[in-house]
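J.: pasting the structure only:
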């Protein structure tokens, strides 16, 4: 697989306990760099279109091909 465009990271939601209205399981979300990552939190652009911190255990990081990585943020 090729690298992602401009270091944009993505993760798939694998659980949404207590966040059912904000996160959909099996959906790919864009991550926003954040210093709280060291506290086992990820900043995710959720269903509201805003970015919030969520437990990292709710996600699995995914490595997407470059063309998909470029297309996903543009489609949001």
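T.: Perfect, I can see it now. This is a predicted model, so every value here is computed, not measured. Numbers count the residues shown, from 1 in each chain.

J.: okay, CA-based contacts and neighbour counts for the rest of this
T.: Will do.

J.: Now the terminal residues of stretch 34-47, how far apart.
T.: 19 Å (Cα to Cα, to the nearest Å).

J.: In it, which residues are buried?
T.: For stretch 34-47, the neighbour count (16 or more other Cα atoms under 10 Å) marks 41-46 as buried.

J.: next one: stretch 14-23
T.: 14-16, 23.

J.: Let me know the closest of those to residue 63.
T.: residue 14 (15.6 Å; Cα to Cα).

J.: Put this next to the previous one:
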């Protein structure tokens, strides 16, 4: 299975949704593309996977080798 990433392009305050664990312009690993109700599940700055509004993100296409290296780098950063 290919590792997919999205880039954060928006982070409005939406009541109960915290936007503190995402950064504009940063790439995030996509865990679930359609988590229902217009949400995606990503691995955020905390290193855990959480739901966020899909409208905040756009998909990024990376070569498989780059996606694996980015995944490894983000995993180390979160540890």
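T.: Sure thing, it's come through. It should be emphasised that the depicted structure is a prediction, and the values quoted were computed from it without experimental measurement.

J.: Post the TM-score for the overlay when you can.
T.: Once superposed, the chains reach a TM-score of 0.81 (TM-score structural alignment, normalised by the length of structure 1), with 69 aligned residues with a Cα RMSD of 1.5 Å.

J.: thinking again about what came up before, grab the two from the buried residues of stretch 34-47 of structure 1 that are most spread out in space.
T.: Pairwise over those, using Cα to Cα, the maximum falls at 41 and 46, 13.8 Å.

J.: Need the residues touching each of these two.
T.: The contact sets of residue 41 of structure 1 and residue 46 do not overlap (Cα atoms under 8 Å, 6 or more residues apart in numbering).

J.: can you confirm residue 40 of structure 2 is in a strand?
T.: Yes. Assessed by DSSP: H, G, I helix; E, B strand; the rest coil, residue 40 of structure 2 belongs to a strand.

J.: From residue 29 of structure 2, how far off is it?
T.: 11 Å.

J.: Need the overlap of contacts for those two.
T.: Contacts common to residue 40 of structure 2 and residue 29, judged by Cα under 8 Å, 6+ apart, are absent.

J.: which residue ranges form the strands in structure 1?
T.: For structure 1, strands defined by DSSP state E occupy the ranges 9-13, 28-32, 41-45, 51-55, 59-62.
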